[in-house]
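Undergrad: quick one: sequence and predicted model below, then my questions.
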Amino acid sequence: MVKVILFDLDGTLLPMDTDAFINTYLSKLAPSVAEIVDPDRFVKALLTGTEAMIRSKDREKTNEQVFEEAFLPLIELKKEAIWPALDHFYDNVFPTFSYLSKPSPLSRKIVEEAGNQGYRLAVATNPLFPRTAIHHRLQWADVADIPFDLVTVYEESTYTKPHAEYYMEICSRLDVRPEDCIMVGNDIQEDMVASEIGMKTFLVEGYVIDRGEPHYRIDDRGTLEALFRKLQRKEGIFAEK
């Protein structure tokens, strides 16, 4: 019996063009630290650190630790020399990017309906960002006050999407089996890979990301409207078994 619903954030609970968002994010972040480090050097180091997190399968290190170990040597600075500027950016500049998202009132309705039906709730967003940045995006989606059982952030997670280990880590932290979970997301590779460990999957249409290969099992699919309707009516993968 399904006990937990995992929700992706960007492109799912928070409709947005992810590429446009990332481009704006990088174009604003680099200049904000220009007095500390050359912007071009900073961006290269940031991307290298991000790639290191994506590749890492070191269960002994959080994504934050992996990022720092790859990022800081490339800019030749100690953490305390640049982190205050990054914290200021995430606290004060990052929130202004809300215009790049297209929040839907259905997102809150879906999460609340799932909670009312007794499902445990998790936000399974790729933990490549600090907790502050993820919290801002939860606010944009109007679900920040929802009592989620888990929100994956880079300070606490040790794996990222599209690794199956990311989903296994979530199961371990929630003390559930993969077959007790439904993963709801818009990314055919990063989200639907959850099916490989036995999770059921729902592909949210509208901002689908598909890199072509590999392809994974999709148990159900539809727009946010269809997701809400099926959840309300207990249809499709939400049907009571």
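TA: Yes, it's here. Numbering: from 1, shown residues only.

Undergrad: only C-alpha atoms from now on, for both contacts and neighbour counts.
TA: Noted.

Undergrad: show me what the helix or strand hosting residue 68 is packed up against.
TA: Using DSSP states H and E, residue 68 sits in helix 63-75. Here helix 63-75 touches helix 39-55, going by 3 or more CA pairs under 8 Å, 6 or more residues apart in numbering; DSSP states H and E.

Undergrad: please enumerate the helices of the chain.
TA: 18-32, 39-55, 63-75, 79-88, 105-116, 131-140, 164-174, 224-233 (DSSP state H).

Undergrad: show me the one of those that comes nearest residue 195.
TA: Judged by CA to CA, the one of these that comes nearest to residue 195 is helix 164-174, at 8.9 Å.

Undergrad: contacting residues around the closest one?
TA: The set of residues external to helix 164-174 that reach it, using CA atoms under 8 Å, 6 or more residues apart in numbering, is 149, 150, 158, 159, 160, 177, 178, 193, 194, 196, 197.

Undergrad: could you rerun that using 7 Å?
TA: 159, 160, 177, 178, 193, 194, 197 (CA atoms under 7 Å, 6 or more residues apart in numbering).

Undergrad: distance of the closest residue to the third one other than its chain neighbours relative to residue 149?
TA: The shortest distance from residue 177 to any residue that is not its chain neighbour, by CA to CA, 6 or more residues apart in numbering, is 6.1 Å, and that residue is residue 171. Taking CA to CA, to the nearest Å as the measure, residue 171 and residue 149 are separated by 11 Å.

Undergrad: ok, structure two:
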Amino acid sequence: MIKAVLLDLDQTLLNNPIDAFLMEYFNLLEVFFKKRGYNNSIQQALMACVADLERPHDITLTNYEVFMLRLEKELKRSQSGLKDDFDIFYGEVYPQLKRCTAPVEGVQRLIEALLSLDLSLIIATNPLFPTSAIEQRLHWAGFSDLTQFAFITTAENMHFAKPNPAYYAEILARVGIEPDEAIMVGDDVRNDIEAAATLGIYTYHVVENVSQQTQADRQGTIIQLEAAFKQRWHQNLAIKPLHPKMIAPQFIGNVGALFGLLDQVQPHYWEQHPDPEEWSILQIVCHLLESEVQVQRPRLLRILEEDNPFLTAPKTPPGPQSPPCAPNGLQVAKDFAKERQNTIKLLSTLNEAQWYRPARHYIFSHTNLLEMAHFTAQHDRLHINQLCETLGNCH
């Protein structure tokens, strides 16, 4: 059942020809920063930041943090000074770019229709810009109330960018849904359609002229999309089979989602028990680490090494009254991220046949390695959602 709709922003909810917009954006940046005594090219520095995101990098860092580390090196300025200057730019100069944009016909009616169907709405714009810039573009698109969106991706709250499928996996984990419970709506084949479809997310390609050749589940205009939802198109989508390419992005994206939530944890929250019958945040993170090392990866290894093994129930984890595995929650989370990378490295060596090696599960009966790997991703999301609920009740 579809629970959420992910919406691209530029050229989907907002007319914003990206080439013209970026040209004007970089022109304004260069003029502004030269007046403030910067000698190096801001455009070149920002492009180096984007390149850093496209390469393997520390996935515990937000996009904003990755950018700041690179800008500090490229521009020879402190991060605090850079932040102050960019805040001024986005507050005083960036609003001029509104002239490059225009609202899209039918967008407001689409949003109203989706909300009337009790669907969660996520703004899935490429998170290369800070919150201020993205919120301004949403206002230019005609949205005065941003609280109607369950989540808005920004440089500050995301750890990946388009077209990395892990970007979409991070969104799913942050809002607590599965890939087959979401539809991605966007105009860009590579960034929006192909990347989301890699995870098994349903897709709608926003185009003015319908083509016979499309990788999307459906295509058309924003107005046609509203009509499709009113006709309950989303309730009759074909089931997408699991595929090995779906797994690694979820494994990585789930780690990003975990650290996105942990960024909001104040020091005194870690060991709070808002519900005395539930784990604390620290205990949840400990469980993820311990499960990865003792259950999840060993189970996959066993399927690889044994012929059709019987997978028994794992040992019951410690209860909420048990002491946590370590005192430093962030370090435990970083250890989990390292162990997860080891699991991903293992899976990267598999051939097609190995993904489908059979096993027998104490609950699921006949299964295979691919299904068990997908179960690991679901296990992540279960406890990330638990952490989110616990965090919301901490004081």
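TA: Sure thing, it's come through. Since the model is a prediction, treat every value here as computed from it, not as a measurement.

Undergrad: returning to that earlier point: figure out which of the helices of the first structure is closest to residue 95 of the first structure.
TA: Minimum separation from residue 95 of the first structure across these (CA to CA) falls at helix 131-140, 6.2 Å.

Undergrad: quick one, the closest one and helix 79-88 angle?
TA: 10 degrees (axes from the mean of the first three to the mean of the last three CA atoms, to 10 degrees).

Undergrad: quick one: helix 131-140 of the first structure to chain centroid distance?
TA: Taking CA atoms, centre = their mean, to the nearest Å, one finds the center of helix 131-140 of the first structure at 10 Å from the center of the full chain.

Undergrad: in it, what counts as buried?
TA: For helix 131-140 of the first structure, burial by neighbour count (16 or more other CA atoms under 10 Å) applies to 131, 133, 134, 135, 136, 137, 138, 140.

Undergrad: would you confirm that the second one contacts residue 92?
TA: Spelled out, that is residue 133 of the first structure. No. Counting by CA atoms under 7 Å, residue 133 of the first structure stays clear of residue 92, with 10.5 Å between them.

Undergrad: and residue 17 of the first structure, what does it touch?
TA: Residues in contact with residue 17 of the first structure (CA under 7 Å, 6+ apart) are 11, 207.

Undergrad: re earlier: residue 171 and residue 149 of the first structure - which one has more neighbours?
TA: residue 171 (17 against 13; other CA atoms under 10 Å).

Undergrad: what is the neighbour count of residue 203 of the first structure?
TA: By the criterion of other CA under 10 Å, residue 203 of the first structure has 23 neighbours.

Undergrad: now do the same for it: its match in the second structure.
TA: Per TM-score structural alignment, the equivalent position to residue 203 of the first structure in the second structure is residue 205.

Undergrad: for its match, give its distance to residue 215 of the second structure.
TA: Counting by CA to CA - residue 205 of the second structure and residue 215 of the second structure are separated by 9 Å.

Undergrad: what's the answer for residue 108 of the second structure, then?
TA: 27 Å.

Undergrad: next one: residue 338 of the second structure
TA: Going from residue 338 of the second structure to residue 215 of the second structure by CA to CA gives 35 Å.

Undergrad: likewise for residue 177 of the second structure?
TA: On the measure of CA to CA, residue 177 of the second structure and residue 215 of the second structure end up 23 Å apart.

Undergrad: which one's more surrounded, the two?
TA: Shown here are residue 177 of the second structure and residue 215; by other CA under 10 Å, residue 177 has more neighbours (19 against 14).

Undergrad: if we can go back for a sec, kindly reformat the helices of the first structure as TSV containing distance to residue 11 of the first structure.
TA: Compiled in TSV, these are given as follows (distance: least, CA to CA, whole Å):
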stretch	distance to residue 11 of the first structure
helix 18-32	7
helix 39-55	19
helix 63-75	22
helix 79-88	25
helix 105-116	11
helix 131-140	11
helix 164-174	19
helix 224-233	11
